[in-house]
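Asks: Below is the sequence, then the predicted model.
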Amino acid sequence: MKKIMFMVAACAAMVACNNGKTTANNGGADSSAQDSTAAAGDSAVYEGLTPAADVAGIKYRVALAKDSSNGFSVSEAYMKSASEADTVYNYNGKYQVIEKDVKGKKNTYYQFELGKGNKTNFLVVNDSTLRLVNDEFEEPATNTKDMNYDLKLK
C-alpha cells in the first residue's frame, strides 16, 4: 500500500511541477507527431497509460534511438479522459542504462531526465515491455489491468 501511495504522490508531484515544458493539446492533436528525435524506422517506440492521482491517467510515449547515441524523446500526456489529453509535456535528451540488483535479481533500467532534477526510471521487463518504477527502482506493488504501469513496444 505504501508503494502505491508513493507512486500516486510521485505522479501528483509531477503534475504540480511544470518544469517549463508545457504544451497545450491543440484540439486533440496526436502527440506522436511531435517526436523529433528520430523517425519511426530509427527508433523503438513504447506507449502506455499509467495510473495517476488527479487525472484519468498519464499516457507515455517513449522513443529510443536504435543507435549508440542513447537519444530519447518522451511525451507525457495528462489525460482528462481515456481519449482526451489535458496537458502534454515533451522531453528530449540522452537516457542512462542502469544495471542494478534489486531483491537479488539483476535488472536493466532506463533512466530519463524529464525536466531539471526529475529522473524517471523504467525497468526493461523484456524486448517489448518497459515498466515504470520508483526512484529506488522498485516495481509497483500492484500491476493489474486496472493499475498497469507497463509501456508496450509499438
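Replies: Cool, got the structure. Predicted model only: the values in this text are computed from it and were never measured.
Asks: going forward, measure contacts and count neighbours with C-alpha atoms only.
Replies: Will do.
Asks: Could I get the full set of helices for the protein?
Replies: Here the chain has its helices, by DSSP state H, at 2-16.
Asks: Tell me which residue is most central in it.
Replies: Y60 (4.8 Å; CA atoms, centre = their mean).
Asks: Not counting its neighbours along the chain, what's nearest that residue?
Replies: E76 (4.9 Å; CA to CA, 6 or more residues apart in numbering).
Asks: Structure two is appended below for comparative analysis:
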Amino acid sequence: MKKVMMIAAIAAALVSCQSKGNQNNDTMSEGVMTVAANDSSAVAVYEGILPAADGPGIQYVLSVDSIGPDGESGYTLVTTYLDAEGQGKNKSFTSTGKRQVIQKDVNNNKKTAYKLTPNDGEAPVYFVVVNDTTLRLVNDSLQEAVSDLNYDIIQVK
C-alpha cells in the first residue's frame, strides 16, 4: 500500500509541475502511467531536476525493480524537459530497460553505479550511488561532471 501511495504522490508532483496551459498532457500522462504501472515490483523511486542546456531543467523520475540473481533488474525512467516547447509546455520521454549494478575504479576510488540500458537500443545512462538515498548522473566512465551544478536524484519515501 505504501508503494501505491508513493507512486500516486510522484504522479501528483509530476502533474503539478505543468501549468494549466500545457498542451503536452498526453505525453506527460504516458510517463506517469508507466511509472505507476511498475509499482508492484518497484523497490525504489528517485526524483530530481537536473540542469538542461536550453531550459530551466530536466526532471528525472527513476523507478527501479528488485535486483535478480544475475545482478540485473528492470527500470523505468521518465525525463521531462521543463518548458521545452515554451513557457509551461513540458515534453516527456519514457525509457524502460535493464538496470545492472556495476563497480569500477575511478581515480583510485571504487565506485558502485547503476547502468540503465534502454530496450530501444539507445545509449545506456549511468548513475553513481552516492549514498543510501542519492544517485548522481555520470558519464560512461563513471566520472562526474566538472561543474558546480546539481546532478543528483533523491529517493522518494
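Replies: Looks like it came in fine. It should be emphasised that the depicted structure is a prediction, and the values quoted were computed from it without experimental measurement.
Asks: for structure 2, which helix is longest?
Replies: helix 2-16.
Asks: residues in contact with it?
Replies: 28, 32, 35-36, 39-40, 42, 156-157 (CA atoms under 8 Å, 6 or more residues apart in numbering).
Asks: which of those has the most neighbours?
Replies: Top of the contacts of helix 2-16 of structure 2 by neighbour number is V35, holding 25 neighbours under the definition other CA atoms under 10 Å.
Asks: residues contacting it?
Replies: Counting by CA under 8 Å, 6+ apart, V35 of structure 2 has contacts 7, 63, 76-78.
Asks: and which of those residues is nearest to V130 of structure 2?
Replies: The closest of those to V130 of structure 2 turns out to be S63 (CA to CA; 17.0 Å).
Asks: so stretch 134-142 of structure 2 corresponds to what in structure 1?
Replies: Mapping stretch 134-142 of structure 2 onto structure 1 (TM-score structural alignment) gives residues 129-137.
Asks: Can you point out the buried residues in that stretch?
Replies: For stretch 129-137 of structure 1, burial by neighbour count (16 or more other CA atoms under 10 Å) applies to 129-134, 137.
Asks: one step back: what lines up with the residue nearest to Y60 of structure 1 in structure 2?
Replies: Aligned partner of E76 of structure 1 by TM-score structural alignment: T79.
Asks: ok, its match touching S63?
Replies: No - taking CA atoms under 8 Å as the definition, T79 of structure 2 is not a contact partner of S63, at 11.6 Å.
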